[in-house]
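Novice: Got a predicted structure plus its sequence, pasted below:
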Amino acid sequence: MEPITIADADVPALGFGTAGMDTDEERYDAISAALDAGYRHIDTAQMYDSESAVGAAIADSGLDREELFVTTKLDGGNRDHEAVVDSTYESLTRLDTDYVDLLLIHMPDQEPSHEETLDAMNELVSEDVVKHIGVSNFSVEETKNAIEHSSAPILTNQVEYSLAERQDDLLSFCIDQGVMLTAYSPIKLGDRLEDDVVQETADTHGKTPRQVAIRWLLQQPYVSTIPRSSNPEHVRENFDVFDFELTDEEMRRLFATEGDLDDALASKLGL
């Protein structure tokens, strides 16, 4: 897997999400299956209750910590300076690690100000317990303001992005600014899974519609994605996307399933 190199970080473009699982056993088994399948980018959050399972699965995997890229996110109630610092150290304990590769503001709509939160996150970067920082669910304007305020680069904005949920303005902005767009819910596609273009593309490559949807994301500049599943077969299926490549025409046709693609963005995408 070719990483996305951005802000002096090499980020595996395909990661594994850990939201929406009900029990520690389910989380541990899913994360272990992901690590066995080859995922080296694991995404968690304080609100997911999955940090301990991530830490345990990593410890039991036999992998060196340096082989992995681990992301977590601040809970909405942990946004003032003291809470950012204290809760991040608590996350490190649950994750059984000395550092996280990436710490995100999870949502843009909580107090106190983003500036106070970012100041504390930058302090953690200076202490080397957080390697990189970013945001999640931010608009273009909110991302721009975070970039302007933070002394450390904003590595990513993690948002819902898929064939059924385009983010054209944000993607264009991220490409211009050198910010990674991390796509969550990449296979939450609804009727897109049965779309003729998606199905025909899948048939052409001997792949599933879900694999086509993930590959479509990975071929876009500055885009990473973090599919999730507690089904080991689906975990492996979602990772099995590196032995085929979509043509430019296929990429354009897939974009067109959710409306026209602006010429300026098409140019930035090399399409």
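Specialist: That came through, no problem.

Novice: C-alpha from now on. contacts and neighbour counts both.
Specialist: Will do.

Novice: Which secondary structure elements does the helix or strand hosting residue 121 sit against?
Specialist: Element membership for residue 121 (DSSP states H and E) is helix 114-126. The contact analysis (3 or more CA pairs under 8 Å, 6 or more residues apart in numbering; DSSP states H and E) places helix 114-126 against helix 81-95, strand 130-136, helix 140-149.

Novice: May I see the ones you listed arranged in a markdown table, with mean neighbour count as well?
Specialist: Shown next, in a markdown table, are the helices and strands packed on helix 114-126 (neighbours: other CA atoms under 10 Å):
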| stretch | mean neighbour count |
| --- | --- |
| helix 81-95 | 18 |
| strand 130-136 | 24 |
| helix 140-149 | 16 |
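
Novice: rewinding a little: could you tell me how far the helix holding residue 121 lies from the centre of the chain?
Specialist: For helix 114-126, the distance from its own C-alpha centre to the chain's C-alpha centre is 21 Å (CA atoms, centre = their mean, to the nearest Å).

Novice: List of residues touching it?
Specialist: 79-82, 84-85, 103, 105, 108, 130-133, 146, 149-152 (CA atoms under 8 Å, 6 or more residues apart in numbering).

Novice: Could you find the closest non-adjacent residue to residue 210?
Specialist: Spatial nearest neighbour of residue 210, excluding adjacent residues (CA to CA, 6 or more residues apart in numbering): residue 187 at 5.9 Å.

Novice: Is that neighbour in contact with residue 216, as I believe?
Specialist: No. At 11.0 Å, residue 187 and residue 216 do not qualify as touching, with contact defined as CA atoms under 8 Å.

Novice: can you map out the strands along this protein?
Specialist: Here the chain has its strands, by DSSP state E, at 3-6, 9-12, 16-17, 41-43, 69-74, 100-105, 130-136, 154-160, 180-184, 223-225.

Novice: for comparison:
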Amino acid sequence: MEIPDLGLGTYKMKETDECATAVETAIDVGYRHIDTAQMYGNEAAVGDGIMRADVDRGDLFVASKIEPEALGYDDVLESTRASAQKLGADSIDLMYIHWPTDAYDPEETLPALDELVDEGLVERIGLSNFRPDQLEDAIDRLDAPVYAHQVEMHPMLPQEELHELAVEHDHRLVAYCPIARNQVTEVEEIRRVAEKHDASPAQVSLAWLTRKENVTAIPKAASEDHIRDNYAALDVELDEEDVAAIDGIDERRRIVDFEEAPWNHN
């Protein structure tokens, strides 16, 4: 199964029934892609929600990410095996390196991911929050192909260079914070397009992303209404004029930023 254009993000959903219910609801609504991470602390709840849903596990695409401090060779193997157990999965569809920060050592981290693919515990390798140079270095080092690169991406942070690399290397660019934590509502160009289509600014942002080549969006949502509203973005059909208006937004805004982030250390 290939990664769907839209998925459910589960950031800040704790290990509670709320998370499991959101996952179950999303699957019932039509989502087939669920994204979690070791550092979210909710893999078991995600697994519970998947188990509750009335959809065959083989019809779902489930992704997780390795804890940023667990990137030594043995740590990668052990933590990923623990993730599979929590998710109730024989194999994980996509496993990302969450952050290439201080604990990241390409000579240790990347061979461990290749081993997990060889074992069959991980179906596909992903990277997350890599600078372009780090991304290309990892692609060169890995035996298995990079299937996806997950980064913050929305109309105020369009990630042109990373998108070009995704198309060039034929991997998916997976957009987190795809509605900029609802700050897209503040952008006049997006509001105009939303009004034209009788849609919300959030739906327009998601439609703009999923219309792009090799791009998947993973908005986080907990309530049924929010889950349904995001999914309805798949029915918003932007025309060339709409896309040009959004592409022309010149404001740049990054939501997730901190001193240790890779882009702050070139």
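Specialist: The structure has been received and is ready for your questions. A quick note: this is a predicted structure, and the numbers were derived from the prediction, not measured.

Novice: Got a TM-score for the pair?
Specialist: The TM-score (TM-score structural alignment, normalised by the length of the second structure) is 0.91; 252 aligned residues with a CA RMSD of 1.5 Å.

Novice: before we move on, the earlier item: got JSON lines for the strands of the first structure, with distance to residue 194 of the first structure too?
Specialist: JSON lines is the format used below for those (distance: least, CA to CA, whole Å):
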{"stretch": "strand 3-6", "distance to residue 194 of the first structure": "30"}
{"stretch": "strand 9-12", "distance to residue 194 of the first structure": "29"}
{"stretch": "strand 16-17", "distance to residue 194 of the first structure": "24"}
{"stretch": "strand 41-43", "distance to residue 194 of the first structure": "28"}
{"stretch": "strand 69-74", "distance to residue 194 of the first structure": "32"}
{"stretch": "strand 100-105", "distance to residue 194 of the first structure": "34"}
{"stretch": "strand 130-136", "distance to residue 194 of the first structure": "29"}
{"stretch": "strand 154-160", "distance to residue 194 of the first structure": "20"}
{"stretch": "strand 180-184", "distance to residue 194 of the first structure": "20"}
{"stretch": "strand 223-225", "distance to residue 194 of the first structure": "21"}
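
Novice: So for residue 166 of the first structure, which of these sits nearest?
Specialist: strand 154-160 (8.3 Å; CA to CA).

Novice: Output the contacting helices and strands for the closest one.
Specialist: With contacts defined as 3+ CA pairs under 8 Å, 6+ apart, strand 154-160 of the first structure has these neighbours: strand 130-136, helix 140-149, strand 180-184.

Novice: Kindly reformat those as TSV and extend each row with distance to residue 192 of the first structure.
Specialist: Shown next, in TSV, are these (distance: least, CA to CA, whole Å):
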stretch	distance to residue 192 of the first structure
strand 130-136	25
helix 140-149	26
strand 180-184	16
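
Novice: nearest to residue 32 of the first structure, of these?
Specialist: Closest to residue 32 of the first structure of those, according to CA to CA: strand 180-184, at 19.7 Å.

Novice: What span of the second structure is that closest one aligned with?
Specialist: Mapping strand 180-184 of the first structure onto the second structure (TM-score structural alignment) gives residues 172-176.

Novice: Can you tell me which of the helices and strands packed on helix 114-126 of the first structure is nearest to residue 67 of the first structure?
Specialist: Checked against CA to CA, the stretch from these lying closest is strand 130-136, at 14.3 Å.

Novice: quick one: that closest one to the second structure mean distance?
Specialist: Compared with the second structure after the fit, strand 130-136 of the first structure shows a mean deviation of 0.5 Å (mean CA distance after the TM-score superposition for the first structure).

Novice: In the second structure, what range does that strand match?
Specialist: Against the second structure, strand 130-136 of the first structure falls on residues 122-128 (TM-score structural alignment).

Novice: Of all the helices and strands packed on strand 154-160 of the first structure, which one is nearest residue 4 of the first structure?
Specialist: Residue 4 of the first structure lies closest, by CA to CA, to one member of these: strand 180-184, at 8.1 Å.

Novice: Give me the residues contacting that closest one.
Specialist: Counting contacts by CA under 8 Å, 6+ apart, the residues outside strand 180-184 of the first structure that touch it are 6, 17, 155-162, 171, 174, 217, 222-227.

Novice: make it 6 Å
Specialist: For strand 180-184 of the first structure, the surrounding residues in contact (CA atoms under 6 Å, 6 or more residues apart in numbering) are 156, 157, 158, 159, 160, 161, 222, 223, 224, 225, 226.

Novice: which residues touch the equivalent of the second one over in the second structure?
Specialist: In the second structure, the position corresponding to residue 157 of the first structure is occupied by residue 149, as judged by TM-score structural alignment. Under the criterion of CA under 6 Å, 6+ apart, the contact list for residue 149 of the second structure reads 126, 127, 128, 173, 174.
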